[in-house]
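S.K.: For reference, the sequence and a predicted model appear below.
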Amino acid sequence: MMGLRAGLLLVCCWVMSSGAAAQGTASVLPSPDALLPTTPVTWSLTQETWNLPAGETMGMTGGSLWWGVNERLKLGLASYGATRGERGGFITLGVASELQHRWSQDWSSTLGLYVGAGGGRGGQPLAGGGLMLRTDVGLAYDTQRWGRLGAGVSHVRFPDGTISSTQPFVRYDYSFNSLMVGGHLQSVSGSVNAGTIGVKPLATRGQEFALVARDMRLSAQAGASSGTRMQLLGVEWTADLDERWFLKLESEGAMGGQSSGYMQILAGGGYRLPVWQGGAVKIHAALGPAGGGAVDTRGGLIWDAGVALQQRMTRHDSLELAWGKVGGFSGHFKGDSLGLKWVHHFSHPEVGSEPVSALALAGLDAQNLRIRLAHQTYKGAATAWRTTYPGLAVSNLGVQLDYFMTPADQTTQWFVSGQGLAAYKGQAGAYMTGLVGGGVHRLLPGNWFAEAEALVGAGGGGGLATGGGLVGQFNAGLGHRLSKQLSIMATTGHIAALRGDFKAKVLGLALVYDLTTFAGR
């Protein structure tokens, strides 16, 4: 899934080698007669209501993205956000696992575990440090064509806070398959040539990834003490259903104004109408949880709708100007926004559950990716770095996704990165940060590697003095490869608000998984 508040980053750094030959760790391209297994992927939507102290309730919506490890085990990323009640902006993110037992073709049972972090909207006593644990047991019916419908019971607990709640839930799952290979291929531009053998190349479907900057003007009632205007920074992903209709998912956080800590996670869709060569008008609508930063979204569920003009600048890149209206389903939240987006166009192969012949990869490029499950601890580097508990360090959990622009067989490799983390310890529940940027990865002898990266984005909440919310971070790290897919990496760095007193040293540890996907040229 995907991180939460996002922004833009530039990096320029150099990692010195020892002069000995670096050991290559890349895989070779598949042989023409190879069969590549596909990976089952599931998108889930969950609804439940938590019981809080003093008789208060909070409706929560959860979104998860699962990857099948085998027929019984799934691993994934998940986020939960308040959508009913009085605490809009209470949002968590984390990792999850699930065991599934199939009783028949239609019926199955599940046992799940989620470990995450977050909080928000005046909920620091509720969330404490921010660590969230959720277990669940459920029963599901597979409609085969329209997805899976399920229900069950979950238990949620914040060990450092006061939330401990057991409740029923309902859930919807939609499954599909994706083509992924463990490890990195030696060439990110190499593809298999089917020649005259007659193997039909895989069909592809268009997708877009966008960096988004948005200026939002809210009504005076919605702005509360934070004022009526804020600037957001984030990311957006869209997937085409056909040549005109598309689905979209976006996440944005405040990085300007007086609303640091505000964030929104929206899902929806739209219609694209070509109007001239390379130009199109897009109509879109979405909804999802939002709040924080003293912005009054009440229950937390908001809607966003608008129109955008998109113009291709190159074959794979566009600029987009968007105007829209936003509003809440409860409370006084309403306003309008003006956004500018840089859009990257690509396509993804459509596959089923059967293995794919390597010959069918003709016309596709290998895309080397990396997922990092990260732990970072902030130690204050300024007296007023926190408005509360200034002597306590803050520990965060999160996920980092990297895309490598350089072939894996080169000693020096450049990558771009998107990262989302949330506090789980240090009485800073509700602090979250979403960053984007880039870095350099340098191979060293003996399966070791060194890295440096620079990032910028939005961060706030939990009593950290991030000003308007714009933060920058620099990390340097040393890692060791355990296998073709897995590595472990330790990092040290510095994070600071660009317009605030927040400054901290950063110590990190990450478990790293390398994989390769394929995209149309």
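M.R.: The structure has been received and is ready for your questions.
S.K.: can we go C-alpha only for contacts and neighbour counts from here?
M.R.: OK.
S.K.: now the helices: where do they sit in the stretch 151-300 of the chain?
M.R.: Taking DSSP state H, counting those that start in this stretch as the criterion, the stretch 151-300 of the chain contains helices spanning 220-223.
S.K.: Let me know the helix or strand that the closest residue to V156 other than its chain neighbours is in.
M.R.: Among residues not flanking V156 along the chain, R134 sits closest, at 4.5 Å (Cα to Cα, 6 or more residues apart in numbering). Under the criterion of DSSP states H and E, R134 resides in strand 131-142.
S.K.: ok, T61 - contacts?
M.R.: 45-48, 80-83, 289 (Cα atoms under 8 Å, 6 or more residues apart in numbering).
S.K.: just the residues you listed now: which is nearest N396?
M.R.: N396 lies nearest to Y80 out of those, by Cα to Cα, at 16.7 Å.
S.K.: quick one on the thing from earlier: what's the offset of the strand holding R134 from the middle of its chain?
M.R.: Distance, stretch centre to chain centre, for strand 131-142: 21 Å (Cα atoms, centre = their mean, to the nearest Å).
S.K.: Likewise for stretch 218-238?
M.R.: Remark: stretch 218-238 is offset 20 Å from the chain centroid, using Cα atoms, centre = their mean.
S.K.: what's the neighbour count on E56?
M.R.: Residues lying near E56 (other Cα atoms under 10 Å) number 10.
S.K.: From R87, how far out is it?
M.R.: 10 Å (Cα to Cα, to the nearest Å).
S.K.: With M405 instead?
M.R.: 41 Å.
S.K.: of the two, who's got more company?
M.R.: Neighbours were tallied for M405 and for R87 using other Cα under 10 Å; the higher tally belongs to R87 (26 against 15).
S.K.: my guess is that one is in a helix, correct?
M.R.: No. The assignment for R87 is coil, going by DSSP: H, G, I helix; E, B strand; the rest coil, so no helix is present there.
S.K.: Return the residues in contact with it.
M.R.: Residues near R87 by Cα under 8 Å, 6+ apart: 58, 120-123, 297-300.
S.K.: Would you mind writing the PyMOL command to select the buried ones in those?
M.R.: Filtering these down to the buried ones (16 or more other Cα atoms under 10 Å) takes a single PyMOL command:
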select buried, resi 58+120+121+122+123+297+298+299+300
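S.K.: quick one: which of the contacts of R87 sit in strands?
M.R.: Judged by DSSP state E, those include M58 as members of strands.
S.K.: Most widely separated two among the contacts of R87?
M.R.: Top of the distance list for these (Cα to Cα): G123 and T297, 14.4 Å.
S.K.: M489: what's its closest spatial neighbour, skipping adjacent residues?
M.R.: Spatial nearest neighbour of M489, chain neighbours left out: G479 (3.9 Å); criterion: Cα to Cα, 6+ apart.
S.K.: cool, A267 as well?
M.R.: Closest residue in space to A267, ignoring its immediate chain neighbours: L249 at 4.5 Å, by Cα to Cα, 6+ apart.
S.K.: Take this one as well and set it beside the first:
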Amino acid sequence: MKKTLLLSLTMSVYFLYSQQEAPQKQTQFGFGQLDFLSIKMPNGEVNMDFTGLHYNLKLNNWSYAGVGFYGAVGGIRGGFFTLGVNAGIQKNITKKLFTDIGFHFGGGGGAGAPDGGGAFILPHVNLGYDFDYFKLTAGYSYINFFDKGNIKGSQINVAVQVPLNFETSSFSKREQEFSFDELQKSDWNKSSDRMSLMVHLNNLDVTKGSYKGRTIRLAGFELNSFITDEFFFFVKADGAYHGIKAGYMDILLGGGYHLSMNKNRTNIQAKFGVGAGGGGGVDTKGGFLIYPDISLEQKLFDNVYASVNKGYLMSPDSHFVSSTFGIGLKYYVDKDGIKSDNRSFSSGKFKGIDVILKQDVYLNAARDTNIEQNMHQISLQVNLFLNKYIYATGQTSFANFGDAGAYAEGIVGLGVQTNSFLNNKVNAFAQLLGGAAGGGGISTGQGLIIKPSVGLNYKLTENLNLRGGLGYVKARGGSLSSTMLNFGLSYNFSFLSAKK
């Protein structure tokens, strides 16, 4: 009898742990947006054409919130960029016709524009039409760089919105792994979506325009999202860290073709992109740039590839022309499902993502004019957890108060985060980032900074946290050497990464 009872208990424990269920799939609805407005500039200057790239989460069936970038693509202010937060309401008038009333608050500037400290507001009132696969809106908007800036006015804006939803699970499930058989019995038994993320170093060898004969060294990232196994679209951003005065950056959006060979160990990608770029004394006129490129990738291990690329970055009228050469490290991920026509999977692991929107304050930030003044900036940071505690991170920031409207950063690094304590409400983090920064008269030399920090997260809901930090920022070759404070919100979740 005792042996039978012991055997039953042993089998019960085995059964309990071997039948672990995959976390439930939750769909986060959202949409990407491209918009355009032409801003009237002061003192008889030609209009500055402004285009935006945004991503918004649907909070419910009538409201949304998110983040967005703007960049100059026409006029004489190439290199003018901003980052900000969005919030809005969409209400249907008919089944297809709707109103879109929203608000954007951000910071940025550049190219010698009268942007003051960089803070601005951009509300809009639009009428839209739903074409099922995309939405088109147009209407009235108002812009005001209110912190000592001189850019203010109303204008018509137009926008295209495309649904971009993704599947999530709880952030607490990160690094949990499940077999293919277990996932087949769950609601993750669906087609996977393929993406890639690359961090890279690029050289711009300028052949025409300002800095002709010079090499501008850039650091940045590229995100690819595959529509099919061959075709993809990408977003790419870079900032200068050496070769010229700090301040140059570009943001590009485009598409490409992907060819795999050598049993998927070698890839060739041909890409074409358009976008905005300038700053740091690089004269791109209105800022509109085109970017043809070809790259070769070789597998190193698992889903990690080394990449080499060659192409051109230029204005359409060849006022500015540069030849590009870069190297990068790329990570591929098949996410949100376990089915694929060309790839087979044996298991899946949930990976953690933390998206942070915060406000930084640099105390007594040194200027090129040898004065010191506090500088504030709005900052977007994304953490990808490599395991349960260590994460890779990227951050971009734009000044919004403190008379440094053209200042911006693009930095990457590593961090570590603890388990939660105090009733599972609080965790601590430490991180070290470095990269390109400059503009706005902040003394960063040729643009390379390092930025260590520590801080705490306080859990508000399953996905939302308050975040505060303390750190230090130091420029190599410049006088910037400041204590840093920040506070903000973080939105975290995990996603399924299918493994071969």
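M.R.: Received, thanks. Being a predicted model, the structure only gives us computed values, none of them experimental.
S.K.: Fetch the TM-score of the aligned pair.
M.R.: The pair, once superposed, lands on a TM-score of 0.89 when counted by TM-score structural alignment, normalised by the length of the second structure; 470 aligned residues with a Cα RMSD of 2.3 Å.
S.K.: hang on, the earlier thing: buried residues in the strand holding R134 of the first structure?
M.R.: Applying a neighbour-count criterion of 16+ other Cα under 10 Å, the buried positions in strand 131-142 of the first structure are 131-142.
S.K.: could I get the residues you listed as CSV with distance to G462 of the first structure?
M.R.: Output for those, formatted as CSV (distance: Cα to Cα, whole Å):
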residue, distance to G462 of the first structure
L131, 13
M132, 15
L133, 19
R134, 21
T135, 25
D136, 28
V137, 31
G138, 33
L139, 37
A140, 37
Y141, 40
D142, 41
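S.K.: farthest-separated two in the residues you listed?
M.R.: Between any two of the buried residues of strand 131-142 of the first structure, the greatest separation by Cα to Cα is 32.8 Å, found for L131 and D142.
S.K.: residues in contact with V333 of the second structure?
M.R.: 194-196, 303, 497-498.
S.K.: can you rerun that using 7 Å?
M.R.: Neighbouring residues of V333 of the second structure by Cα atoms under 7 Å, 6 or more residues apart in numbering: 194-196, 497.
S.K.: and of those, the nearest to A436 of the second structure?
M.R.: The closest of these to A436 of the second structure turns out to be S196 (Cα to Cα; 22.4 Å).
S.K.: hang on, that closest one packs against L223?
M.R.: Yes. Here S196 of the second structure reaches L223: they are 5.9 Å apart, a contact under Cα atoms under 7 Å.
S.K.: How about the alignment partner in the second structure of L455 of the first structure: what's its closest non-neighbour residue?
M.R.: Under the alignment (TM-score structural alignment), L455 of the first structure pairs with L433 in the second structure. Spatial nearest neighbour of L433 of the second structure, excluding adjacent residues (Cα to Cα, 6+ apart): G413 at 4.1 Å.
S.K.: list the contacts for the one you found?
M.R.: Shown in contact with G413 of the second structure (Cα under 7 Å, 6+ apart): 392-394, 432-434.
S.K.: can we see that at 8 Å?
M.R.: With contact taken as Cα under 8 Å, 6+ apart, G413 of the second structure is in contact with 392-394, 431-434.
S.K.: returning to what we had before: what remains of the contacts of T61 of the first structure once you look at the second structure?
M.R.: Mapping the contacts of T61 of the first structure onto the second structure (both residues aligned by TM-score structural alignment, their matches' Cα atoms under 8 Å) leaves 45-48, 80-83 still in contact.
S.K.: In strands, which of those fall?
M.R.: Using DSSP E, the members of those that fall in strands are 45-48, 80-83.
S.K.: got a markdown table for the residues you listed, with neighbour count and distance to K484 of the first structure too?
M.R.: Below are these laid out as a markdown table (neighbours: other Cα atoms under 10 Å; distance: Cα to Cα, whole Å):
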| residue | neighbour count | distance to K484 of the first structure |
| --- | --- | --- |
| L45 | 17 | 33 |
| T46 | 17 | 35 |
| Q47 | 17 | 38 |
| E48 | 20 | 40 |
| Y80 | 24 | 33 |
| G81 | 30 | 36 |
| A82 | 31 | 40 |
| T83 | 31 | 42 |
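S.K.: which SS state does L414 of the second structure fall under?
M.R.: strand.
S.K.: Just give the closest residue to the counterpart of it in the first structure, not the sequence neighbours.
M.R.: Taking TM-score structural alignment for the superposition, L414 of the second structure sits opposite G438 in the first structure. Ranked by Cα to Cα, 6+ apart and with sequence neighbours excluded, the top spatial neighbour of G438 of the first structure is V416, at 3.9 Å.
S.K.: can you pull the contacts of the one you found?
M.R.: Going by Cα under 8 Å, 6+ apart, V416 of the first structure touches 402-405, 436-439.
S.K.: same check, this time on A404 of the second structure
M.R.: Listed by Cα under 8 Å, 6+ apart, the contact set of A404 of the second structure reads 116-118, 375, 439-442.
S.K.: ok, now with 7 Å
M.R.: So A404 of the second structure contacts 116-118, 440-441 (Cα under 7 Å, 6+ apart).
S.K.: Which one (most neighbours) among those?
M.R.: Ranking the contacts of A404 of the second structure using other Cα under 10 Å puts G118 first, with 32 neighbours.
S.K.: Trace it over to the first structure, please.
M.R.: Structural alignment (TM-score structural alignment) places G118 of the second structure against G130 in the first structure.
S.K.: Test my guess that that match contacts L421.
M.R.: No. In this structure, G130 of the first structure is not within contact of L421 by Cα under 7 Å, at 11.5 Å.
S.K.: Counterpart of H480 of the first structure over in the second structure?
M.R.: For H480 of the first structure, the aligned position in the second structure is occupied by Y458, per TM-score structural alignment.
S.K.: one step back: mind putting the contacts of G413 of the second structure into a markdown table with distance to E21 of the second structure and secondary structure?
M.R.: A markdown table is the format used below for the contacts of G413 of the second structure (distance: Cα to Cα, whole Å; DSSP: H, G, I helix; E, B strand; the rest coil):
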| residue | distance to E21 of the second structure | secondary structure |
| --- | --- | --- |
| A392 | 28 | strand |
| T393 | 30 | strand |
| G394 | 33 | strand |
| Q431 | 34 | strand |
| L432 | 36 | strand |
| L433 | 37 | strand |
| G434 | 40 | strand |
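S.K.: For those, which ones persist in the first structure?
M.R.: The contacts of G413 of the second structure retained in the first structure, by both residues aligned by TM-score structural alignment, their matches' Cα under 8 Å: 392-394, 431-434.
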